[in-house]
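K.L.:
structure for the following, please:
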Amino acid sequence: MLITILLGASMLGANMLSAPAMAQTLRIALASEPTAVDPHYHDLTPNNALAMHIFDGLVLQDEKQALRPGLAASWENDGKNRWTFKLRQGVTFTNGKPFTAEDVVFTFCRTLKNETKVSGSFADITGNFASVETPDAHTLVINTTEPEPLLPTLLSGLPILTASIVEHGPISYDVAKNCGVTGPWPAVNNFNDGTAAIGTGPYKLKSYVRGSAIELERNPTYWGPAEPWASVRFVPVTNAGPRLAGLLAGDYDVIENPAARDLARIKGDKRFGHVITPSTRVIYFQLDVGRDQSPFVKAEDGKNPLKDARVRKAMSLAIDRDAIVKRIMDGAAEPAYQYLPTGMSGTLANPPKLAYDPAAAKKLLAEAGYPNGFQLTLSSTNDRYINDSQITQAVAQYLTQIGIKTEVDAMTRAIYFPRRAKKEFSVALGGWGSGTGEAASFLRQWPPTPNEAKTLGGSNYGGYKNDEFDKVIRAAVTTLDDTKRAELLQQAMTLVLADGAFIPLHFESGIWAFKSELAVAGRADQFMLAMSVKPAK
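P.N.:
Okay, here's the model as predicted:
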């Protein structure tokens, strides 16, 4: 197999062809605040969206998640384990340093030397690299330990840093020898204070104040088309009501995720527009099925009921997904019966509908030995996903109705995600958008037994283990043939769904509202990007 992606002629001389830049500030109200400027701190949508402004990847994704050249002008695979990337020339970082292959190698090394990261963020990609070679300053050759058919897609989510932010000798992909870095590796605070926040993206960081605002300035040396906004101001406003009020009052130019019930008000006002874009983000619950005692489960027999597949199925049967979509999500979502929308590669063509049947749920609980139910706490964010705490409260009520006495512990994402990574919860709310456009994205990250290289199962916080699934998913992610890989992913999907350790609820839609003099391109990955906002023609 040979795959080659070439830089389109339309990208050449982009700065010369760009329209005259406008001078105003673009003001955006965010539904969920990034937890850091460090692009490798946490693989989280708000963080990744912010990073795209300041940094570039070797490969970029458009609003429909189609790949396009980034810092790599082209790439090809030899049909096995070898990928060659030709890097874009003439690119400089905002500190004036030229971009070269050395910076990419340094970036790869940093993902494996990042002591302040949350969980295994991005190390699951580079952990599969057997070697990285730099024949010249603008050529990069990656040899993977196992075949990686989706490497360009995976690298589209990995922001590239400059090696100039550390003391170093010759940089090489020799992790055992610290890759040539002689000083300390940058920590999250070095990015948050701006010291290490040096990229090649369309904007550069002016200031980052947690809980207040993030301010960006246009990068005058950006290699692509100049952005129309001289500056961008992101303000975190986690409640939908104040976000809408700020838009109506003129405090914000764009807001993300207004409540769907408020769309009628926006539609009726010529001063504003809106866009709704279906996403690949599945909202689900991850269950602790690996421990005999779980911290937030209490049963009369002293065991962990979540280890019983009948209990897990009963919990799924207790949930009315249609009601959640209609009443809580106001119709701006779709019930989920698998972990990626039907029709995408590796999904089931006709997944079994996850029915709402509380009577059957009670019967299963009794069969499992819990006719009187048990006590359970659902853990969730209250400021990350659309209506996350309301969704969790609704599920708690459904579970209580079948005899599982359920409480909710909702908290800010800054507290929630580190605790979840430490496996402190019994049933944890999650949201996952596919960055690859196929079922492998979820299936390689959450259900697998973690492998030694940590390229699989990096988010298996619930201790799920299925040997047959592990065998199938390991085969799937190393299969270069698209048709065969899709068939293997369908097998893997079927196995995980049958076990019920991950209970899917629905797929979110991204919603943006904005002033009518603007045009906003909604993104399938739900990224809120200033680059997606242009003056209306």
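
K.L.:
alpha carbons only for contacts and neighbour counts from here, please
P.N.:
Will do.

K.L.:
which stretches of the stretch 201-350 of the chain form strands?
P.N.:
For the stretch 201-350 of the chain, applying DSSP state E, counting those that start in this stretch gives strands covering 203-209, 213-218, 231-236, 254-256, 272-287, 297-298, 333-335.

K.L.:
correction: the stretch 401-537 of the chain
P.N.:
Ranges of strands in the stretch 401-537 of the chain, per DSSP E, counting those that start in this stretch, are 405-411, 427-432, 502-515, 518-520, 533-535.

K.L.:
most tightly surrounded among those strands?
P.N.:
Most buried of the strands of the stretch 401-537 of the chain, by mean neighbour count (mean count of other Cα atoms under 10 Å): strand 502-515, with a mean of 25.

K.L.:
which strands and helices sit next to it?
P.N.:
strand 254-256, strand 272-287, strand 333-335 (3 or more Cα pairs under 8 Å, 6 or more residues apart in numbering; DSSP states H and E).

K.L.:
which of those has the highest mean neighbour count?
P.N.:
strand 254-256 (a mean of 27).

K.L.:
can you redo the strands of the stretch 201-350 of the chain as TSV with distance to Arg88?
P.N.:
Shown next, in TSV, are the strands of the stretch 201-350 of the chain (distance: least, Cα to Cα, whole Å):
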stretch	distance to Arg88
strand 203-209	18
strand 213-218	21
strand 231-236	26
strand 254-256	33
strand 272-287	30
strand 297-298	54
strand 333-335	39
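
K.L.:
among these, which comes closest to Lys465?
P.N.:
strand 272-287 (12.0 Å; Cα to Cα).

K.L.:
between that closest one and strand 427-432, how many degrees?
P.N.:
140 degrees (axes from the mean of the first three to the mean of the last three Cα atoms, to 10 degrees).

K.L.:
for strand 272-287, the distance to its chain's centre please.
P.N.:
12 Å (Cα atoms, centre = their mean, to the nearest Å).

K.L.:
ok, back up a step: need the helices and strands packed on strand 502-515 in a markdown table (columns: distance to Leu205).
P.N.:
Formatted as a markdown table, the helices and strands packed on strand 502-515 follow (distance: least, Cα to Cα, whole Å):
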| stretch | distance to Leu205 |
| --- | --- |
| strand 254-256 | 20 |
| strand 272-287 | 28 |
| strand 333-335 | 34 |
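
K.L.:
follow-up on the earlier one: what's the closest of the strands of the stretch 201-350 of the chain to Asn460?
P.N.:
It is, among those and with distance given as Cα to Cα, strand 272-287, at 8.8 Å.

K.L.:
buried set for stretch 19-37?
P.N.:
Residues of stretch 19-37 classed as buried by neighbour count (16 or more other Cα atoms under 10 Å): 25-37.

K.L.:
no no, stretch 162-169
P.N.:
For stretch 162-169, burial by neighbour count (16+ other Cα under 10 Å) applies to 162-163, 165, 168.

K.L.:
go on, stretch 363-377?
P.N.:
363-365, 368, 370, 373-377.

K.L.:
out of these, which comes closest to Val254?
P.N.:
Nearest to Val254 out of the buried residues of stretch 363-377 is Thr377 (Cα to Cα; 36.3 Å).

K.L.:
here is a second sequence; please produce its structure as well for comparison:
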Amino acid sequence: MSRRTAIKTGAVLLGLTLTSCTGEPDPAPSSAAVSATPKPTSPSATFAFGTASQPLGLDPALANDVESQRVTRQVLEGLVGVNQTTGEPTPLLATEWTASADGRSYTFTLRSGVTFHDGSPFNAEAVCTNFERWFNFSEAIRKKAAGTTFKGVFKEHADQAGLSVFKSCTALSPLLLRIDLTERFTGFLQALTLPAFAISSPKALAAGRADVLNLNRGGQVLSAYGTHPVGTGPFRFSAWDSTSVTLVTNKDYWGDRGQIGTIRFVAYDHPQTRLQALLDGKIDGYDAVTVGNFDQLVKRGKQIIQRDPFSVMYLGMNQEIPALKDLKVRQAVELAIDKDTLIRRFFIDNTAQASQFVPPKLSGFNNNAPALGYDPAKAKELLAEAGYKGQPLKFYYPMNATRPYLPTPEKVYAEISSQLTAVGFNIRPVPVDWSDGYLQKVQSPGDHAFHLLGWNGSYSDADNFLAPLFGEKNGEFGYQDAQVFSKIDRARGLPDGKERTEQYQTINAQIAATVPAVPIAFPISALALSDRVISYPASPVLNEVFTKVQLRP
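P.N.:
From the prediction side, this is the model:
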């Protein structure tokens, strides 16, 4: 049986033409996760899930890696949820909202009777405490943290308040608040579905000194709060040891608690060990099925659930490295890469080749974006024209990690490195263990010339792909194009429609023409599940809350 026929579809791609949601949403939640009536029976099942690595931290405002978010989605909730089928914003901690006519002010009505896991009340003041915390993150925190999201969404923090999209959060009453923006931001409600904007207990933030990053865990700096998050979600944090994170059901949860009383997220660095753990019955499922173990799962009759593609894998280039300042050298890199071979060897069937950073089904994808194709002879010519003399170029790649967008990074590195070497590049490998700060190293200014990474979309808007990567100069690419920065800034404030779509198409073409990085694939990711699992809430944006997992009795 081929990989293509063995996969089951686990989720429908999120709605691809989301509106700006300037009116009130549907009056009632549309999924079990936001049902207002808890089940009478107490969840008692234990569910073990294999992950590709340990989380980098459990404060979602400061850690944006997949494994951190997988845990914090169970523990904390935001104002707005996501409909699993349509991608539309749905009520979560906010039951309804309205927007002002100019799109610069949103008023939220909050769910009543909700408490944080530490017993403190959830209310408008608590929400505003969180927003003000994110807005006021210091530059020191932003440099130390494994991954912050606020700036990528709202452009700036309080130290550059005049340039920030966020203006203020005002508690109008215990269950009513208003968020004011400095300009229209079409994707605002969708952005609020990001794990980074989940609401933490202010009491716990203070007790855990959340903004004091004075602990070190697996090479990552984090606060005491980052080791013990406190939210309103269906599961409470219980423990985090050297191999796993344990959560337990929140007996006071306002919604459906599902069947699972205890979750154990168990880290297995290597794909084969995850596979074997599933076959041995040690875990009930795992994420990031690779091509290498796909056929073994099929032969053993295990369930494989496919997510619709909603990520892009790319080769990053740092223009602060002198050789890569030259457009001809960057074009030579693109021409040297055989994307078809990479996808055939290392990605699951139906993974599509990428020529830009916005997935093809999203509004703003440009069918005519320039792509140089695979032409090693032309790559050699361009390198000669550019005067490249074999200067060594460091190529960073992660070890002991599997990401939804990058299932086997060591093998992908080896192939790309071979292709670049074949046209004349002098590659110096720099392997970095994922848990040893790989993200920090390649996203900060440094000596990385090339690096492997990807971006998993979190909501269905082109801005979610382009603004974090190319909305401003950053340490990852050293990319400086004021015109593109300005166009991204303008597009995010345009109402949904033809003009906004065309603006993003223009941006995609302009980015593709200057080659700040080489998009390689829109990968399909998949999960493997034991026979014990009846259904699993697979989501393109990884919004997978385990109250929705259904198990056999």
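
K.L.:
quick one on the thing from earlier: let's see which of the buried residues of stretch 19-37 of structure 1 end up in strands.
P.N.:
Applying DSSP state E to these, the entries found in strands are 25-30.

K.L.:
so what's Tyr314 of structure 2 up against?
P.N.:
452-454, 517-521 (Cα atoms under 8 Å, 6 or more residues apart in numbering).

K.L.:
again, only this time at 6 Å
P.N.:
453-454, 518-520 (Cα atoms under 6 Å, 6 or more residues apart in numbering).

K.L.:
in a markdown table: those, plus distance to Asp118 of structure 2.
P.N.:
Formatted as a markdown table, those follow (distance: Cα to Cα, whole Å):
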| residue | distance to Asp118 of structure 2 |
| --- | --- |
| Leu453 | 37 |
| Gly454 | 36 |
| Val518 | 46 |
| Pro519 | 44 |
| Ile520 | 45 |
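
K.L.:
out of the buried residues of stretch 363-377 of structure 1, who's nearest Ala187 of structure 1?
P.N.:
Scanning the buried residues of stretch 363-377 of structure 1 for proximity to Ala187 of structure 1, where the rule is Cα to Cα, the winner is Thr377, at 34.1 Å.

K.L.:
structure 2: which residue goes with that closest one?
P.N.:
In structure 2, the residue matched to Thr377 of structure 1 (TM-score structural alignment) is Lys394.

K.L.:
try Arg327 of structure 1
P.N.:
In structure 2, Arg327 of structure 1 lands on Arg345 (TM-score structural alignment).

K.L.:
ignoring the adjacent residues along the chain, who's closest to its match?
P.N.:
Nearest non-adjacent residue to Arg345 of structure 2, counting by Cα to Cα, 6 or more residues apart in numbering: Val291, 7.7 Å away.

K.L.:
what is the equivalent residue in structure 1 for the one you found?
P.N.:
In structure 1, Val291 of structure 2 lands on Ala260 (TM-score structural alignment).

K.L.:
that match contacts Ile328, doesn't it?
P.N.:
No - counting by Cα atoms under 6 Å, Ala260 of structure 1 does not reach Ile328; the two are 9.2 Å apart.

K.L.:
more crowded one of the two?
P.N.:
Remark: of Ala260 of structure 1 and Ile328, Ile328 carries more neighbours, 20 against 16, as counted by other Cα atoms under 10 Å.

K.L.:
how much space separates the more buried one from Thr436 of structure 1?
P.N.:
28 Å (Cα to Cα, to the nearest Å).

K.L.:
go on, Tyr370 of structure 1?
P.N.:
Tyr370 of structure 1 sits 40 Å away from Thr436 of structure 1, taking Cα to Cα as the criterion.

K.L.:
again, but for Arg384 of structure 1
P.N.:
Remark: distance between Arg384 of structure 1 and Thr436 of structure 1 (Cα to Cα) = 21 Å.

K.L.:
quick one: the strands in the stretch 1-150 of structure 1?
P.N.:
Going by DSSP E, counting those that start in this stretch, the stretch 1-150 of structure 1 shows strands at 3-5, 25-30, 59-61, 67-69, 72-77, 82-87, 129-136, 139-144.

K.L.:
average offset between the first one and structure 2?
P.N.:
The one in question is strand 3-5 of structure 1. Superposed on structure 2, strand 3-5 of structure 1 shows a mean distance of 1.7 Å to its aligned residues (mean Cα distance after the TM-score superposition for structure 1).

K.L.:
buried stuff in that strand?
P.N.:
For strand 3-5 of structure 1, it's none, nothing buried (16+ other Cα under 10 Å).

K.L.:
contacts made by it with the rest, please.
P.N.:
74-77.

K.L.:
just the second one next, same as before
P.N.:
Contacts of strand 25-30 of structure 1 from elsewhere in the structure, counted by Cα under 6 Å, 6+ apart, are 229, 231-237, 252-256.

K.L.:
now do the third one
P.N.:
Strand 59-61 of structure 1 is contacted from outside by 67-70, 156, using Cα under 6 Å, 6+ apart.

K.L.:
tally of neighbours for the counterpart of Asn48 of structure 1 in structure 2?
P.N.:
Taking TM-score structural alignment, the alignment pairs Asn48 of structure 1 with Gln69 from structure 2. As a burial measure, Gln69 of structure 2 scores 26 neighbours (other Cα under 10 Å).

K.L.:
ok, the one 10 residues further on next?
P.N.:
As a burial measure, Leu79 of structure 2 scores 24 neighbours (other Cα under 10 Å).

K.L.:
what's it aligned with over in structure 1?
P.N.:
That one, Leu79 of structure 2, aligns with Leu58 by TM-score structural alignment.

K.L.:
and Ile54 of structure 1, which of the strands of the stretch 401-537 of structure 1 is closest to it?
P.N.:
With Cα to Cα as the criterion, Ile54 of structure 1 lies closest to strand 533-535 of those, at 16.1 Å.

K.L.:
what residues does that closest one touch?
P.N.:
518-520.

K.L.:
residue range for it in structure 2?
P.N.:
Going by TM-score structural alignment: strand 533-535 of structure 1 matches residues 549-551.

K.L.:
contacts only, for Val212 of structure 2.
P.N.:
Ser223.

K.L.:
what's the spacing between it and Ala204 of structure 2?
P.N.:
Noted for Val212 of structure 2: a distance of 13 Å to Ala204 of structure 2, by Cα to Cα.

K.L.:
ok, Ser42 of structure 2 next?
P.N.:
According to Cα to Cα, Ser42 of structure 2 stands 26 Å off from Ala204 of structure 2.

K.L.:
which one of the strands of the stretch 401-537 of structure 1 lies closest to Pro305 of structure 1?
P.N.:
Comparison of those against Pro305 of structure 1 by Cα to Cα identifies strand 427-432 as nearest, at 11.7 Å.

K.L.:
which strands or helices does that closest one pack on?
P.N.:
strand 272-287, strand 375-381 (3 or more Cα pairs under 6 Å, 6 or more residues apart in numbering; DSSP states H and E).
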